[in-house]
Every structure is written in structure tokens, then in C-alpha cells.
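Undergrad: Here is a sequence together with a model predicted from it:
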Amino acid sequence: MMIRGYIKHFFKKIHMQNEGPHSVLADDEFYDAVESGLDKMEEEQELRERLKCGQAIPITPPPTSPANSHRLWPEIDRVVKQEVSMASLGVGECGSGWQLFAEDGEMRMFRREEEMDGMVVDPLKAVHVVKGITGHEVCHYFFNPQYRYDWETTLEHMIVLETVSEDTLIFHQTHKRIWPASQRDVVFWSHTRRLPNDQDRDGPDIWTVVNNSTEHPDHPANAGKCVRIFLTVCLLCQTRVDPPKDGAPVSRDDITCKITYCSVVNPGGWAPASVLRAVYKREYPKFLKRFTAYVKNQTKDKPIMY
């Protein structure tokens, strides 16, 4: 009876420690648990990369109708223009309240502290400069689903719900659960676009990918075990080419990519604000460095994609 009572008490305690405002975990214990879970995911990702056989995920062929005939096109076009405009502004031009929270070499990360219904939804703006890759290449690997398992370490399952066109997809993603937080999922459209380079009309075009949450009848929000994430993300990339003075062909040593990454993420559910901000401070710089390193590794022996 004593053993049975102990087991019953043990499982009751675990249940109480699940995500929620009444969790018995202190904020530092909550953060330590999440940090440990993220570290484990990174180790698993490194193992997968070593064992990876190189097979790509097939994508549904794009339909013949263009994206601008789709029901979501007015929203897609409006959000893309809005996000690109905001990403193009310097931090000082975006309004007050931006704080530098991470700095590593050429990378600078800023945030504004904001909350919605008690949940941290801090807008993030990151600027990075990477040598040897182009904006087209960065957006190519960020947008295309066949590469996503390679660089998004928290991803458990991904499906393309709809191929609107070659440059517009609708995704459903389920992310791995990190104890003691609940598991998360997200439904969003993703659109990639080539933009004219007004500052250098003879230079390479600017490329962008914008992701924005949407609804889908087959995957309603918060209907199952997952808590729904709501997000808006903009990746804006501009390539600079410094041609060799001796007239030699341009190599990867002659190209540099300025990357601007903006995001607003509402993780849903509940978690201590201090924990979320600590996780963001740790994970966002690591994500940007990991992703750009992945693009450099993928492109180093390939022709330059402008």
C-alpha cells in the first residue's frame, strides 16, 4: 500500500508540474527544464546530420493557377509588403523601445518587450552579415520544405497542406514537446519573392520570405493536444558583389549577404515571462548562426545562385 501510494503521489506531482500558471516549478526550474530539452534536441539533430542519407521530401507539384488567384492572396500581398517595408527600416526608424540583447561578430539582435493577455510576444529584429552566400540562396533554403528538417531542430512533423504556387505554400508544423511546456503546433502560409534593388539597379535583386499564421479547417487551433503558435516572420536578404579587380570570375569570396530577420511570435498557452525571454535570448542567436552555417555548407561547392 505504501508503494502504491508513493507512485500515485509521484504521478500526481508530475501532472501538477505541467505547463500552467499554477505550476509548482519555480521560474528557474522551468527554464532549466526547457534548456535541457533544447540541448537534447540539438544533440539529436547533430546525430541525424551525421546519419542522414540525403533523401529529399517530395513536394506536391504546383498547380497551374498563379498565387494571385488564391483566396488568401490579398492578405498575402498586403502582409508581405508591410513586413518588407518594416524590415527595410533601421532600428532607429522602427520606433522607440528597441533593446540590443545579443551581439556576436556581425550579428546584432534587438527586441521590444511586449505582452498580449499576459503572454510574452516580444517583436524581434536581427541583422547579420554573412560572407560567401547570396540572398537568393538563404531564402531558397529557408522557404523550401525539403530542407527544413535539416536546420529546424525543434521540428517533429511537417506537412504542406496546400501548394498555392511555386512561391507560396501553406504549412502545418508540429514541434517537439519540451517538458514541462505543452507541445506546440502552427499553421501558416509562406511566400517567397524577388524584389527590385532600388539602391543598386545593376546589382543582384533582393529576396524575401514571409511566413504568417492562418487558419485551416483540417487543423483547427487548440483542438487537440497541441497549443497553437501564432507568428509573423520576415526574412529579407540583400546580396553585395565585389568583383575581382583582375577581371577574374566572381567567386564566393567576392559575395556578401546582409540578412534582416524580423519576427513576432505568440507561443500560446502559458509560460513564465522571464523564462520565455531567457529562452529567446539563448535560442534566437543560435538559430540564426546555425541556419546561415547550414546554407554556407550546402552551397560551398555549388554554382552561385543569384
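TA: Right, received. Where do you want to start?
Undergrad: Please count neighbours and contacts with C-alpha atoms only from this point.
TA: Fine.
Undergrad: Buried ones in stretch 274-290, by neighbour count?
TA: Residues of stretch 274-290 classed as buried by neighbour count (16 or more other CA atoms under 10 Å): 275-277, 279-281, 285, 288.
Undergrad: Which of those residues sits closest to residue 137?
TA: The nearest member of the buried residues of stretch 274-290 to residue 137, counting by CA to CA, is residue 288 at 14.6 Å.
Undergrad: which SSE is the closest one in?
TA: Here residue 288 sits within helix 273-299, counting by DSSP states H and E.
Undergrad: For that helix, name the packing helices and strands.
TA: helix 27-51, strand 99-104, strand 119-120, helix 135-143, helix 148-151 (3 or more CA pairs under 8 Å, 6 or more residues apart in numbering; DSSP states H and E).
Undergrad: Could you tell me which residues within the second one count as buried?
TA: I take that to be strand 99-104. Applying 16+ other CA under 10 Å to strand 99-104 flags residue 101 as buried.
Undergrad: For that strand, what is the distance to the chain centroid?
TA: With CA atoms, centre = their mean, to the nearest Å as the basis, strand 99-104 stands 18 Å off its chain's centre.
Undergrad: what's downstream of that strand, the next helix or strand?
TA: strand 107-111.
Undergrad: Show me what that next one is packed up against.
TA: strand 99-104, strand 124-131.
Undergrad: adding another structure so you can compare the two:
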Amino acid sequence: MKLKIKFYNEGPHSALCDEEFYDAVETGLDKIEEENQLRDRLKQKSVSILTSPTTTASTHRLWPEIEKITMEQLHYARLGVGGAGGWQLFAEDGDMRMYRREEEADGLVVDPLKACHVVKGVTGHEVCEIFFSPEYRSGWEATLENMAIIENISKDTLLFLQTHKRIWPASQRDALFWSHIRRVSDDQDRDAHDLWIVCNHSTEHPDHPPNAGKCVRVYLTVCLVCQTFIDPPKDEEEIKRENITCKITYCSVG
């Protein structure tokens, strides 16, 4: 018995009718969607199996550094524009403002960057939670390839190892850093409802030495500072999303 296999040509001479063609396309798209959903579930599963922290961050060996760097970054983020040591505007687009500040570290020029923006309808806490929480990271960090939490220090402090997609011709990069989120007191802006910060800073871990494999280790210090402002509705109505504004400040060094 001979098995006949019929091959179809693509293009205008294809033997597939329109209905068969669209069914094939739909099947292919469904398969891609299933693969994406499976990949997302695997990422979520890898996050959910973390053991709960048994101590607070303040008892961890890294706490002195976490406290120092976080407060330093909060200070720099809120530093005024212009003047000696202040931020200098170099680009703007709508409500977005970009600043830089001349600075040297160990004899090298680092030139930190600062971006400021205003978003309606969300709180500062919500924005910081999305920036901090691992389950949301692949949704906004486009260059992320793999992410692992190598230590769950506390509910507000995690130790990450991230691998980023290779951009030819540069070598692939990875980063090992702690990430810390907290609400801080705001003595500069009495109109703000609250003030939150997320600070990420490179660190070291004996099980993950730098440049041990195909990746080149990058070092970073970034912070996201968010303030919530509420425009009180008239006649004591319930506060809605349209009454909420979030002022976002993002700073990056390295």
C-alpha cells in the first residue's frame, strides 16, 4: 500500500481554499498563544514556590547597605533642579522630563540620569509594587530573558539574578542585585498623600560569581520614587481613579 502525501504551495497557486487557509492560520496562532500561556505559567510557578521569609530585612547582613543606599537614592531623586550639584534638564516630551547630573565615582564620570513623569488614575504604591514584584517584571522589562530570586530576605526585600537578552554584537549581560520597597515619610511635600520608593543595587553572592559563564555582569543602582496626590471630589463624593495622580521619579546610575 502506497501512502500519498500531498504538498500545498503557498501563494496564489495554493490548493488550499480560503476557509482551509484561515483555519490553518488560526490553528497556528492558537498554538503560539498556548505556548505563551505555558511560558507565563512556568514563570509564575517559579515565583510562587519561594519559601516565606522568617526574618525582617533589618536583621540581614546586607541591611546596613540597603538602608544607606536607599536613603541616598531618595535624597538624589528629590534633589532640586539646577544650581550646584542639582539636576540639569536635557530633554522633555509632554509631561516627561529628563535630567542628568555631573558626578564622579572612583575617578570615573558616571553622570546619573533622572526621569520625571505624571500619570493619572494610579497610586504611587501601585506603581512601586509593579516595579518591585517579580510576577510583573517580564511584562514591563523588555530585555529580560531569565529571572531568579536567589534569596527571599523579607516581604519588602529580594535578591535577584537576572539574565538579559543578547543584543548583537555585545556580549550577553546579567545582573545580581537586591531590591527593596518601602513607604517613607514625606516632609518636603505636604500635599502628597504618600511617598514610596523601590531601590535596586548590585551586590555579590558566593554561589553566583560575576563573569563565570557566557554573561558579562553589569552593575547598577536605580530607584523609583512615587508620590500620590488626591484631588478631593466635590460634595464629599467618593474618591475615584480620576481624582488620583501619581508623580513618578526614576533615577539610574551605571
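TA: Now that the structure is in, tell me what you want to look at. Everything numeric in this text was worked out from a predicted model, so none of it was measured.
Undergrad: Determine the number of other residues adjacent to residue 112 of the first structure.
TA: Using other CA atoms under 10 Å, residue 112 of the first structure is surrounded by 17 other residues.
Undergrad: was I right about it contacting residue 101?
TA: No - if you go by CA atoms under 8 Å, residue 112 of the first structure and residue 101 don't touch, sitting 9.8 Å apart.
Undergrad: Next one: the residue nearest in space to the middle of the first structure from residue 56 of the first structure, what distance?
TA: Ranked by distance to the mean C-alpha position of the first structure (CA atoms, centre = their mean), the top residue is residue 233 at 7.0 Å. To residue 56 of the first structure, residue 233 of the first structure is 25 Å away according to CA to CA, to the nearest Å.
Undergrad: One more: residue 157 of the first structure?
TA: The spacing between residue 157 of the first structure and residue 56 of the first structure, counted by CA to CA, is 15 Å.
Undergrad: Contacts only, for residue 226 of the second structure.
TA: By CA atoms under 8 Å, 6 or more residues apart in numbering, the contact list for residue 226 of the second structure reads 124-125, 127-128, 195-197, 246-249.
Undergrad: Over to residue 214 of the first structure?
TA: 187-189.
Undergrad: In strands only, show me the residues you listed.
TA: 187-189 (DSSP state E).
Undergrad: Need those in CSV (columns: distance to residue 35 of the first structure).
TA: Converted to CSV, these look like this (distance: CA to CA, whole Å):
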residue, distance to residue 35 of the first structure
187, 25
188, 26
189, 29
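Undergrad: In those residues, which residue is surrounded by the most others?
TA: residue 187 (27 neighbours).
Undergrad: roughly how far apart are it and residue 58 of the first structure?
TA: Going from residue 187 of the first structure to residue 58 of the first structure by CA to CA gives 19 Å.
Undergrad: And for residue 136 of the first structure?
TA: Residue 136 of the first structure is 21 Å from residue 58 of the first structure, by CA to CA.
Undergrad: Which one's more surrounded, these two?
TA: residue 136 (25 against 8).
Undergrad: Map that one onto the second structure.
TA: Aligned counterpart of residue 136 of the first structure in the second structure: residue 125 (TM-score structural alignment).
Undergrad: Its match: what's it in contact with?
TA: 195-196, 226, 228.
Undergrad: ok, now with 7 Å
TA: Contact analysis of residue 125 of the second structure by CA atoms under 7 Å, 6 or more residues apart in numbering lists residue 196.
Undergrad: swap in residue 115 of the second structure?
TA: 96-99, 249-251 are the contacts of residue 115 of the second structure under CA under 7 Å, 6+ apart.
Undergrad: One more: residue 136 of the second structure?
TA: By CA under 7 Å, 6+ apart, residue 136 of the second structure lies in contact with residue 130.
Undergrad: Just give me the match in the first structure for it.
TA: Using TM-score structural alignment, residue 136 of the second structure sits opposite residue 147 in the first structure.
Undergrad: returning to what we had before: quick one: the residues in the second structure that the helix holding residue 288 of the first structure pairs up with.
TA: Going by TM-score structural alignment, helix 273-299 of the first structure sits over no part of the second structure.
Undergrad: orientation of that helix relative to strand 124-131 in degrees?
TA: If you take axes from the mean of the first three to the mean of the last three CA atoms, to 10 degrees, helix 273-299 of the first structure sits at 20 degrees to strand 124-131.
Undergrad: Now do the strands in the second structure.
TA: Assigned by DSSP E, the second structure shows strands spanning 88-93, 96-100, 104-105, 108-109, 113-120, 144-154, 157-164, 173-183, 194-202, 216-217, 221-230, 244-253.
Undergrad: May I see those strands organised as JSON lines, with distance to residue 31 of the second structure added?
TA: Converted to JSON lines, the strands of the second structure look like this (distance: least, CA to CA, whole Å):
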{"stretch": "strand 88-93", "distance to residue 31 of the second structure": "40"}
{"stretch": "strand 96-100", "distance to residue 31 of the second structure": "39"}
{"stretch": "strand 104-105", "distance to residue 31 of the second structure": "51"}
{"stretch": "strand 108-109", "distance to residue 31 of the second structure": "49"}
{"stretch": "strand 113-120", "distance to residue 31 of the second structure": "36"}
{"stretch": "strand 144-154", "distance to residue 31 of the second structure": "21"}
{"stretch": "strand 157-164", "distance to residue 31 of the second structure": "26"}
{"stretch": "strand 173-183", "distance to residue 31 of the second structure": "31"}
{"stretch": "strand 194-202", "distance to residue 31 of the second structure": "37"}
{"stretch": "strand 216-217", "distance to residue 31 of the second structure": "35"}
{"stretch": "strand 221-230", "distance to residue 31 of the second structure": "38"}
{"stretch": "strand 244-253", "distance to residue 31 of the second structure": "38"}
